[in-house]
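task: produce atomic coordinates for the following.
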Amino acid sequence: MAKSIDRNLNLSGLGTASGGEYRSVNIDGVGKVEGDLSCENFRVNGVATIRGSIRAAHLEVKGKMSAEGGIHAPDIQLDGDVSVYGRMTADEIHVEGLLKLRGDCEAEQFTSRGGFTINGMLNADRIDIQLYGRCRVKEIGGENIEIKKSERSLWSKLFQWLIPVFDPHLTTGLIEGDDIQLEGTKAAIVRGSRIFIGPGCIIDRAEYRTELIVHPDAKVNHRIKG
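Got it, this is the predicted structure:
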């Protein structure tokens, strides 16, 4: 029989707690947790520092959080400024804001509406990225990959002028998938079956099996069918 965890961790205002196993973890305000966390539901509304890893069924952050270990949760919702010093694994990851990830990112569905830096690989069956800021990742792999520039408002154009991080583009070494649609992307290699390279792209080498379409406002140095 599985062990039942009855205790909850609730930090409101300014507080510090120890890691461990909980049913739910709620941080409202400014909170720090010393050690690894395991829970069903993890929620931050404010500023949180986790000195360890997080394992949860559902994880939601609204605000700012840093985690010194990795994060494993089937459902991850990030809205704000999040730094993770390990790897992140999930069924579904949704990012709004800024994500800084030191390790790999693995999911079935990865959605981004902001900017990110992933020092490792981004691997997901479905990748949907709208570029609201600068995005950088070592490599991207998936089945369906779509990277598009966002429809920017007057406010975002102002932010781009004030803060260069809001200049929307993605930089990576390799993009590999089946169906690939790109805008605003700089990559050394793009490899796939059907590839559309849209405006604002600079690609050194495009390797395709079935179809390659290149927009007039894109640059591709080498086109190879194989």
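
every contact and neighbour count from this point should use C-alpha atoms.
OK.

remind me what the strand ranked longest in the chain packs against, helices and strands.
Using DSSP state E to define each element, the chain has its longest strand at strand 105-141. Where contact means 3 or more C-alpha pairs under 8 Å, 6 or more residues apart in numbering; DSSP states H and E, strand 105-141 is packed against strand 88-89, strand 92-101, strand 144-149, strand 169-176.

can you put the ones you listed in a markdown table and add mean neighbour count and distance to Ser193?
As requested, these are exported to a markdown table (neighbours: other C-alpha atoms under 10 Å; distance: least, C-alpha to C-alpha, whole Å):
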| stretch | mean neighbour count | distance to Ser193 |
| --- | --- | --- |
| strand 88-89 | 22 | 26 |
| strand 92-101 | 21 | 25 |
| strand 144-149 | 21 | 10 |
| strand 169-176 | 20 | 9 |
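
circling back to that earlier point, quick one: the longest strand of the chain to chain centroid distance?
How far strand 105-141 lies from its chain's middle: 5 Å, per C-alpha atoms, centre = their mean, to the nearest Å.

before we move on, what about stretch 179-191?
Going by C-alpha atoms, centre = their mean, where stretch 179-191 is centred and where its chain is centred differ by 17 Å.

buried set for it?
179-191 (16 or more other C-alpha atoms under 10 Å).

next, the structure of the following sequence, for comparison with the previous one:
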Amino acid sequence: MNEGLNSLNFNGVGKCKGGIFDSVNVAGTGKIEGNIKCSKFDSSGSAKVLGTTECNEFFTSGLSKVEGNILASKVEISGLLRCTGDINSIEIDTGGIINVEGNIKSDIIHGKGYLKANENIDCENINLSGILNCNGFLNCEEINISLNGISNFNEVGASRINIKKGHGDYCKKFRMLEKKPINFEKVSSNLIGLGLLSIRTYTESKLFANIIEADEISLENSEIKVVRGKNIKVGKGCYIESLEYSESIEIDEDSIVAEIKNINETVNLKKDK
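As a prediction, the model looks like this:
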């Protein structure tokens, strides 16, 4: 609690200016015009912030849109969040949908849901069951993803990456959203606008990527242009255009690798010449 600060509560429909509050609670429809600072932001309805949101805890179980940056120790989403700026946090827990037009920077990203960054993701550890899309550079120490839908990476740099086929019913997330006290027609419109209501996105479990580079790599159900690493294991359902390894390689008979290079052999050939 912050003594001397008032809390901001929306139980019906309303709007107000930004400012500094103890907590912000949206159970109806709330619009905040300007930057806000608070200890906790909690929305179970429909919230719109026209500015940067700075708080210790950011929770959304309904529909939230932040036209600015989110600066929070913890971001926890079980509904839908759209952020037009960047998210900078210590922990992101997604059980719903997070769409970020800018960058994501967080120590830990985990949960069961959908996460998209239109630019870069910088993280120590990602442990996600669902869908992860990154249009920029994904920089992470360790990545573990259980695919429940179609994920897309542009370029990845990591120490360890493990991609496997999941077995969950991700469409349950949308049936849960229908039960929330929000305008689901508006939610559906947002999902269509983000390209999230494609049946193929949720009925297939696959990763598409341009470049993956890591020391330890294990892949399933992946189509990748270039894979580079020390120890690489290519499991079932993969197609890789070019693979470069330095120590060990294992390829499942169900997968196709068009070109394979042993980096050490290439280096030795150059030295011999």
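
overlay them and tell me the TM-score.
Comparing the chains after superposition, counting by TM-score structural alignment, normalised by the length of structure 1, produces a TM-score of 0.91; 217 aligned residues with a C-alpha RMSD of 1.8 Å.

tell me how far the residue most central in space within structure 2 lies from Phe21 of structure 2.
Computing the C-alpha centroid of structure 2 and ranking residues by C-alpha atoms, centre = their mean puts Leu115 first, at 2.5 Å. Relative to Phe21 of structure 2, Leu115 of structure 2 is positioned 28 Å away (C-alpha to C-alpha, to the nearest Å).

what's Glu96 of structure 1 aligned with over in structure 2?
Glu96 of structure 1 is assigned Lys112 in structure 2 as its aligned equivalent, the criterion being TM-score structural alignment.

nope, Asn41 of structure 1 is what I meant
With TM-score structural alignment as the criterion, Asn41 of structure 1 pairs with Glu57.

its match in helix, strand or coil?
Recorded secondary structure, Glu57 of structure 2: strand (DSSP: H, G, I helix; E, B strand; the rest coil).

related to what we said a few turns ago, mean distance, the longest strand of structure 1 to its aligned residues in structure 2?
Once the two are superposed, strand 105-141 of structure 1 sits an average of 0.9 Å from its aligned residues in structure 2 (mean C-alpha distance after the TM-score superposition for structure 1).

could you give the residue range in structure 2 aligned to that strand?
Matched against structure 2 by TM-score structural alignment, strand 105-141 of structure 1 falls on residues 121-157.

with stretch 77-85 of structure 1 instead?
Correspondence between stretch 77-85 of structure 1 and structure 2 is established over residues 93-101, with TM-score structural alignment as the criterion.

which residues sit against that stretch?
Contact partners of stretch 93-101 of structure 2, identified using C-alpha atoms under 8 Å, 6 or more residues apart in numbering, comprise 74-87, 109-119, 173.

related to what we said a few turns ago, format the buried residues of stretch 179-191 of structure 1 as CSV; extra columns: secondary structure and distance to Asp36 of structure 1.
Compiled in CSV, the buried residues of stretch 179-191 of structure 1 are given as follows (DSSP: H, G, I helix; E, B strand; the rest coil; distance: C-alpha to C-alpha, whole Å):
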residue, secondary structure, distance to Asp36 of structure 1
Asp179, strand, 38
Ile180, strand, 38
Gln181, strand, 39
Leu182, strand, 38
Glu183, coil, 39
Gly184, coil, 38
Thr185, strand, 37
Lys186, strand, 37
Ala187, strand, 36
Ala188, strand, 38
Ile189, strand, 38
Val190, strand, 38
Arg191, strand, 39
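
sorry, back to before: out of the helices and strands packed on strand 105-141 of structure 1, the one nearest Cys135 of structure 1 is which?
Ranking those by distance to Cys135 of structure 1, with C-alpha to C-alpha as the measure, places strand 169-176 first at 4.5 Å.

the closest one to strand 105-141, inter-axis angle?
Taking axes from the mean of the first three to the mean of the last three C-alpha atoms, to 10 degrees, one finds strand 169-176 of structure 1 and strand 105-141 inclined to each other by 90 degrees.

average gap between strand 169-176 of structure 1 and structure 2?
In the superposition against structure 2, strand 169-176 of structure 1 averages 0.6 Å from its aligned positions (mean C-alpha distance after the TM-score superposition for structure 1).

in structure 2, what stretch matches that strand?
When structure 2 is aligned by TM-score structural alignment, the counterpart of strand 169-176 of structure 1 is residues 206-213.
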